[in-house]
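Visitor: With the input below, show me the fold.
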Amino acid sequence: MAGRDNDRILYPFEWGLEWIGAPPEAGDAAPLMAEYSRKAMQSSEEFFSYRRPSDYRIENQHLTFTSPVQSPYPENNRVHADFFPCSRSNGRAVLVLPQWNADASGHVALCKLLNRFGLSALRMSMAYHDRRLPRGLRRADYHVSPNVGRTIHAGRQSVVDARACLDWLEEQGFRKFGILGTSLGSCIAYITAAHDHRIVAGAFNHVSMYFGDVVWTGLATRHVRQGLGESITQEQLRDLWRVISPATYLDRMTGREMPSLLICARYDTTFLPEYSRRFIEESRKRRHTIHEVCLPCGHYTTGQFPFNLLDAYHICRFLKRWL
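Guide: Okay, here's the model as predicted:
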């Protein structure tokens, strides 16, 4: 199914130094970007810190606020989230982050199912997605692209926006938080959980080690790989994008005793199974509290019958149990 989408645009490789605060003429881009990424990883607590928004607005269960991380695109700077309250939730809420290129209906059915399991849900649109698409774009190309700096910036923005959503939920009286992410949303959800101790349970729907390896080898991102061309190696990309990679923050989860549901797909051509297995092995090695599910399908067929029912059942049962 990853090969059916012919709406992809091939963008050229760019270092994107302006996205990390360096002028384009700053000099040799590769070492500058490497140093930026290294420092961001060393001080990730600061990198993913933010000023709490002061302009939350809820209307017809639709939440909006200004993103604490600004981009040049006004549409993207307004965070959108849909709230699905449950009267039986008893202070429990799940923050939901759908997959890359999900439209505004993505995971809405899953949020309603969480309600049936007695949990409130808040579905957030990640940076550059659906209602946050800059004018002229039809896909969330700016979240994952051959522009190295912009991709880092987008990852940081989505993590910070997710944490700001938790702030709003907290203001509404919720006290026990879970997080659910699918594919790209799983990556953002894991990094968010690693930096926010308010999250006590996480369901990570498709897992992998390094952001760069997924983009380099995945069928769904082959157009991004084409755009990267010969300008960078897989090893370089892996290193530069470590700051937005779940594997970088495995040690931050050690000692948390946060139950995590790690879901992979046996025939996944986007999050290759060897990368998923390694992530699960590294989590076990650190004695994380993990629950593993391997679905007998591919990446995109996870969202198709009957696998979508299996997937949703595992997720909802897990979150109900641990929240």
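
Visitor: contacts and neighbour counts: CA atoms only from here.
Guide: Fine.

Visitor: Could you tell me how many residues sit around Pro23?
Guide: Using other Cα atoms under 10 Å, the number of residues around Pro23 comes to 11.

Visitor: Report the separation between it and Pro296.
Guide: For Pro23, the distance to Pro296 equals 48 Å [Cα to Cα, to the nearest Å].

Visitor: Ala121 belongs to a strand, doesn't it?
Guide: Yes. Residue assignment for Ala121, taken from DSSP: H, G, I helix; E, B strand; the rest coil, places it within a strand.

Visitor: right, and it touches Phe83 too?
Guide: Yes. Shown here, Ala121 and Phe83 form a contact pair, counting by Cα atoms under 8 Å, at 6.1 Å.

Visitor: So for the two, which residue has more residues nearby?
Guide: The residue with the greater number of neighbours, taking Ala121 and Phe83 and applying other Cα under 10 Å, is Ala121; the counts read 29 against 20.

Visitor: what's near enough to touch Ser125?
Guide: Each residue near Ser125 by Cα atoms under 8 Å, 6 or more residues apart in numbering is listed here: 79-81, 97-98, 104, 131-132.

Visitor: What separation is there between it and Leu110?
Guide: 15 Å.

Visitor: Name the residues of stretch 301-310 that come out as buried.
Guide: Buried positions in stretch 301-310, judged by neighbour count with 16 or more other Cα atoms under 10 Å: 301-303, 307-308.

Visitor: Identify all contacting residues around that stretch.
Guide: For stretch 301-310, the surrounding residues in contact (Cα under 8 Å, 6+ apart) are 1, 265, 295-297, 311.

Visitor: Pull up the distance across it, start to finish.
Guide: This stretch, stretch 301-310, spans 12 Å end to end (Cα to Cα).

Visitor: and it, how far from the chain's centre?
Guide: The gap between the average C-alpha position of stretch 301-310 and the chain average comes to 20 Å, counting by Cα atoms, centre = their mean, to the nearest Å.

Visitor: now do stretch 162-176
Guide: Relative to where its chain is centred, stretch 162-176 has its mean C-alpha point 18 Å off (Cα atoms, centre = their mean).

Visitor: what residues does that stretch touch?
Guide: By Cα under 8 Å, 6+ apart, the surrounding residues in contact with stretch 162-176 are 52-53, 56, 90-93, 95, 122, 124, 177, 189, 192, 196, 198-200, 323.

Visitor: how about a cut-off of 6 Å?
Guide: Contacting residues not belonging to stretch 162-176 are listed as 91-92 [Cα atoms under 6 Å, 6 or more residues apart in numbering].

Visitor: One more sequence to fold, the one below, so I can look at both together:
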Amino acid sequence: MFHNWFDRWDEKRARRGEDAKKVTAVTLDAELAFPSAVNICNIDEFCKLGEQAVATPSFFRAPLSNDTEFERAGDFLKFPSDISTDVAENNVVWSKITDSGSRDKALVIFHHWNARSRNRQIANYFSKRGITVVEIAMPYHFERSRPGSDYADYMLSANLGRTIQSLRQAVWDGQKLIRWLKSEGYREISVLGMSLGSWVAGLVAAHDTNVRKASLFLTGGSLAEMVWTGRATRAIRESFESTIDLSHLRRAWAPLDLGNYVYSLARPDLDIQIVLAKRDKVILTELSFSLLESLNNAGAKLDVLQLNCGHYSLAIPPYIIFAGINLQRFLSQSGKSDLRT
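Guide: Alright, predicted model coming up:
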């Protein structure tokens, strides 16, 4: 009875904003994902570029930047993104800083898809415990929203190229912010990603050795499979079904599959925490377990917490309390391989 109530609550929450998500035409726009691409006219050509990007370490490596690009105004920090899009608002990155008063530890938070507000309670909680929290706005969210849009449709959609561009932009923005934090004297940098934000946080951790701890809430390996099977992305799957199949989507979005970077995530100086919901209908548990198996096989240092809740009910008591306590423990000490249920 208890869990049935949470299941119904999750389904009700999943319906919120669903009417705004429409079936759209599948678009390649390969030049957005791969700037040197020209005359890419079919999905097989796009897939080859996606697979090549996985084998290209520099694809997710953000260019070096000038510290003078950063502007601090009170609790906010803004700087230009190194990837320029046709939405001017999206080209300026905004971050909310909740200062701990210490330059010892900083936690960069990557929020979930279509987040409407930043995580004030989390920021206040950890800042009082000596960890400065920086909540970065991902592409097409918060101050970076596309004018007239009802949700962040440009970040995740049936436009194959723009989706890769958006995730790559988020990863570059995160690395640029982390370099600024290091220049400000922060000793230990951690990242926390939630749902879609966990893909960004995972990609950042895989490509930026400044990251010492990565906490991934509600994550999986293959973004393509998440979109194909998940409750929140039905409209995107319907867009794809008449044009491309899952096998092509996996290849096209290969750069966005965390499973392709498990050996980078398994480096000795990186600790990883994964929090998953066993009743999740947005990111199915088999996707999370597949990533866990790959990470274990690669020798990653893992701390895993399984909670008997759904994707959205993780955000309410008692589950958010369990997750918060586990996150605090993880950030305060070196993690060892552990499995908690």
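
Visitor: Distance to His143 of the first structure, neighbour count and secondary structure for the contacts of stretch 301-310 of the first structure - can I get that in JSON lines?
Guide: Listed next are these as JSON lines, based on distance: Cα to Cα, whole Å; neighbours: other Cα atoms under 10 Å; DSSP: H, G, I helix; E, B strand; the rest coil:
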{"residue": "Met1", "distance to His143 of the first structure": "21", "neighbour count": "11", "secondary structure": "coil"}
{"residue": "Ala265", "distance to His143 of the first structure": "23", "neighbour count": "24", "secondary structure": "strand"}
{"residue": "Leu295", "distance to His143 of the first structure": "27", "neighbour count": "20", "secondary structure": "strand"}
{"residue": "Pro296", "distance to His143 of the first structure": "29", "neighbour count": "13", "secondary structure": "coil"}
{"residue": "Cys297", "distance to His143 of the first structure": "26", "neighbour count": "17", "secondary structure": "coil"}
{"residue": "Asp311", "distance to His143 of the first structure": "25", "neighbour count": "20", "secondary structure": "helix"}
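
Visitor: Now render those as JSON lines, adding distance to Val160 of the first structure.
Guide: Below are the contacts of stretch 301-310 of the first structure laid out as JSON lines (distance: Cα to Cα, whole Å):
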{"residue": "Met1", "distance to Val160 of the first structure": "31"}
{"residue": "Ala265", "distance to Val160 of the first structure": "28"}
{"residue": "Leu295", "distance to Val160 of the first structure": "30"}
{"residue": "Pro296", "distance to Val160 of the first structure": "34"}
{"residue": "Cys297", "distance to Val160 of the first structure": "32"}
{"residue": "Asp311", "distance to Val160 of the first structure": "27"}
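
Visitor: SS state for Ala201 of the first structure?
Guide: From three-state DSSP, the assignment for Ala201 of the first structure is strand.

Visitor: Quick check: the aligned residue for it in the second structure?
Guide: Per TM-score structural alignment, the equivalent position to Ala201 of the first structure in the second structure is Lys213.

Visitor: residues contacting its match?
Guide: Applying Cα under 6 Å, 6+ apart to Lys213 of the second structure gives the contacts 190, 270-272.

Visitor: List just the nearest of these to Gln52 of the second structure.
Guide: For the contacts of Lys213 of the second structure, the residue nearest Gln52 of the second structure by Cα to Cα is Leu270; the value is 25.8 Å.

Visitor: can you pull the contacts of the closest residue to the closest one other than its chain neighbours?
Guide: Spatial nearest neighbour of Leu270 of the second structure, chain neighbours left out: Arg212 (4.8 Å); criterion: Cα to Cα, 6 or more residues apart in numbering. Contacts for Arg212 of the second structure (Cα under 6 Å, 6+ apart) come out as 189-190, 270.

Visitor: switch the cut-off to 10 Å
Guide: Applying Cα atoms under 10 Å, 6 or more residues apart in numbering, we find Arg212 of the second structure in contact with 187-191, 205, 267-272, 331, 334.

Visitor: Narrow the residues you listed to those in strands?
Guide: 188-191, 271-272 (DSSP state E).

Visitor: Which of the residues you listed sits closest to Glu18 of the second structure?
Guide: For these, the minimum distance to Glu18 of the second structure (Cα to Cα) is 29.1 Å, reached by Val191.

Visitor: Okay, helices next: where are they in the stretch 1-150 of the first structure?
Guide: Ranges of helices in the stretch 1-150 of the first structure, per DSSP state H, counting those that start in this stretch, are 29-42, 44-47, 108-116, 148-171.

Visitor: got the buried residues for stretch 19-39 of the second structure?
Guide: Using 16+ other Cα under 10 Å as the burial criterion, the residues of stretch 19-39 of the second structure that qualify are 21, 26-34.

Visitor: what's around Asn186 of the second structure, how many residues?
Guide: Asn isn't right for residue 186 of the second structure; it's Tyr. Around Tyr186 of the second structure sit 18 other residues, with neighbours defined as other Cα under 10 Å.

Visitor: My error: substitute Arg138 of the first structure in the last question.
Guide: Arg138 of the first structure is surrounded by 15 other residues when neighbours are defined as other Cα under 10 Å.

Visitor: Quick check, it in contact with Ala102.
Guide: No. Under the criterion of Cα atoms under 10 Å, Arg138 of the first structure lies out of contact with Ala102, with a separation of 11.1 Å.

Visitor: which residues are common contacts for these two?
Guide: Taking Cα under 10 Å, 6+ apart as the contact criterion, the common neighbours of Arg138 of the first structure and Ala102 are 129-130.

Visitor: which one in the first structure is aligned with Ala300 of the second structure?
Guide: Structural alignment places Ala300 of the second structure opposite His288 in the first structure (criterion: TM-score structural alignment).

Visitor: quick one on the thing from earlier: and the buried residues of stretch 19-39 of the second structure as CSV, adding distance to Ala232 of the second structure?
Guide: Conversion of the buried residues of stretch 19-39 of the second structure to CSV gives the following (distance: Cα to Cα, whole Å):
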residue, distance to Ala232 of the second structure
Lys21, 9
Val26, 18
Thr27, 20
Leu28, 22
Asp29, 23
Ala30, 25
Glu31, 27
Leu32, 24
Ala33, 23
Phe34, 27
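
Visitor: Out of those residues, flag the one nearest to Cys41 of the second structure.
Guide: Using Cα to Cα, the buried residues of stretch 19-39 of the second structure come closest to Cys41 of the second structure at Leu28, 7.8 Å.

Visitor: Please report how far the closest one lies from Ile43 of the second structure.
Guide: To Ile43 of the second structure, Leu28 of the second structure is 7 Å away according to Cα to Cα.
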